[in-house]
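Engineer: Turn this into a model:
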Amino acid sequence: MKNLLIATAVLLLSACAKTPDWDYDKSTNFSNYKTFAWMPSASLTKNVNNYQISPLMEKRVREAVNNELQRQNMQLVDVAQADVLINYHASVDTKIDVDTVNIGYGARWNYWGMGYNTQTTTREYEVGTLILDVVDRASNQLVWRGAKEGRLKKNQTPEQRTQIVNETVAKILSNFPPQPQQ
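Structural biologist: As a prediction, this is how the structure comes out:
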């Protein structure tokens, strides 16, 4: 079990074109939510052993979430006054990409027969997942969850990491609050 928590983390997501995944409680009236706060126990770095999920990344994610929710006219307040509480998780998983290619046909001089070569290449890479949870403070029930995963890039500048976090959080929160189906 390598790197269990998500920092929603941010995702450290580096440029992946995957669409975010959302789920929400259809019985919830999201128009009632005007204020938010962070869950006191929210931590991006707890139980995650990946150098990219650090207190620096946690700060970037929090700032990005705060900015996105404030753009949606929600106000950051103390926990006791909040309509909803925000929680987040991050995880990093190792994936393997395998490509098999058939190369060349040929015959040898002074040799009967034909053949071809098969070449298989494997590459190991890391995928980060950032999950954002919205919890109704009064009922303490999860009402909305958004997640996005993407291939992690190494050797990025702090500016590049901040940009990726901002883009990832904006994509995750693009469906919050969810719009009623027509």
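Engineer: switch to C-alpha atoms for all contacts and neighbour counts from now on
Structural biologist: OK.
Engineer: What helix or strand is the residue nearest to the spatial centre of the chain located in?
Structural biologist: For the chain, the residue nearest the mean C-alpha position is residue 130 (2.7 Å; CA atoms, centre = their mean). Element membership for residue 130, per DSSP states H and E: strand 115-136.
Engineer: and that strand, how far from the chain's centre?
Structural biologist: Centroid separation for strand 115-136 versus its chain: 13 Å, with CA atoms, centre = their mean, to the nearest Å.
Engineer: how about this one, so we can line them up?
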Amino acid sequence: MKNLKFLLITLIITSCGTKVNYDYEKTTNFNEYKSYNYFDGMKTGLSELDTKRLISTMDAKLKTMGLIRSDNPDFYIDIQSQDVQNRNNKNVGIGVGGGGGNIGGGISLGLPIGANKNTRELVIEFVDDTKTGMFWQAISESSYNPNDTPEKREDRFKTVIEKVFSTYPPKSE
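Structural biologist: This next block holds a predicted model:
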């Protein structure tokens, strides 16, 4: 019973996590970039309200990192996202069998574990259109509930943005 509780707690903790993959132009001097803005007419794939929440959260985070939003920026930010519904194909098999002599039989039943979950893939790209083009990219994937309250949505964006920018700027090798 203790193992089952531990397994359930671990499953809950890991299912709420945010995975982030990064890529960047290794010759970029990230210290040159002090100001940013967003591309005009950006199609984020989010609702208008969620786009405002995300941009507000990013602005606050970037400000703490010493970057300022400007009408004449050093680089532009592009944001794209898509919602993905993952089917949960994990199941538990229960089998009953019997046999005697040359006769055998069995019954098997698959019981789904958990439910389908919604994930959002969020792509954030930093683009310097005067020099190298795109020089940094983060792709995050996190679970979310489309029926969350505005406060929970904002909290989710804060968590995702903290994770996305936790290793920006990349360390030189």
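Engineer: before we move on, the earlier item: give me the helices and strands touching the strand holding residue 130 of the first structure, please.
Structural biologist: strand 84-106, strand 141-151 (3 or more CA pairs under 8 Å, 6 or more residues apart in numbering; DSSP states H and E).
Engineer: Which position in the first structure pairs with residue 131 of the second structure?
Structural biologist: Matched by TM-score structural alignment, residue 131 of the second structure corresponds to residue 139 in the first structure.
Engineer: what does residue 63 of the second structure give?
Structural biologist: For residue 63 of the second structure, the aligned position in the first structure is occupied by residue 70, per TM-score structural alignment.
Engineer: Just after the host helix or strand of that match, pick out the following helix or strand.
Structural biologist: Taking DSSP H and E as the criterion, residue 70 of the first structure maps to helix 55-71. Next helix or strand after helix 55-71 of the first structure toward the C-terminus (DSSP H and E): strand 75-76.
Engineer: For that next one, name the packing helices and strands.
Structural biologist: strand 35-38, helix 55-71.
Engineer: mind running it again at 6 Å?
Structural biologist: Using 3 or more CA pairs under 6 Å, 6 or more residues apart in numbering; DSSP states H and E, the elements in contact with strand 75-76 of the first structure are strand 35-38.
Engineer: Next, the mean deviation of the strand it packs on compared to the second structure.
Structural biologist: Superposed on the second structure, strand 35-38 of the first structure shows a mean distance of 0.9 Å to its aligned residues (mean CA distance after the TM-score superposition for the first structure).
Engineer: Just the residues contacting that strand, thanks.
Structural biologist: With CA atoms under 6 Å, 6 or more residues apart in numbering as the test, strand 35-38 of the first structure has contacts from 74, 75, 76, 77, 79, 82, 83, 84, 85, 86.
Engineer: and the helix holding residue 70 of the first structure, how far from the second structure on average?
Structural biologist: Overall, helix 55-71 of the first structure averages 0.6 Å from its counterpart (mean CA distance after the TM-score superposition for the first structure).
Engineer: one step back: pipe the helices and strands packed on strand 115-136 of the first structure into JSON lines and attach distance to residue 29 of the first structure per row.
Structural biologist: As requested, these are exported to JSON lines (distance: least, CA to CA, whole Å):
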{"stretch": "strand 84-106", "distance to residue 29 of the first structure": "12"}
{"stretch": "strand 141-151", "distance to residue 29 of the first structure": "10"}
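Engineer: so of these, which one's packed in deepest?
Structural biologist: Greatest average neighbour count among these goes to strand 141-151 (a mean of 22), per mean count of other CA atoms under 10 Å.
Engineer: For the helix or strand just after that one, give the aligned segment of the second structure as residue numbers.
Structural biologist: Toward the C-terminus, strand 141-151 of the first structure is succeeded by helix 158-172 as the next helix or strand (DSSP H and E). Under TM-score structural alignment, helix 158-172 of the first structure corresponds to residues 150-164 of the second structure.
Engineer: one step back: which two in the contacts of strand 35-38 of the first structure are spaced the farthest apart?
Structural biologist: 74 and 79 (13.9 Å; CA to CA).
Engineer: what's the burial count for residue 124 of the first structure?
Structural biologist: Counted with other CA atoms under 10 Å, residues neighbouring residue 124 of the first structure total 9.
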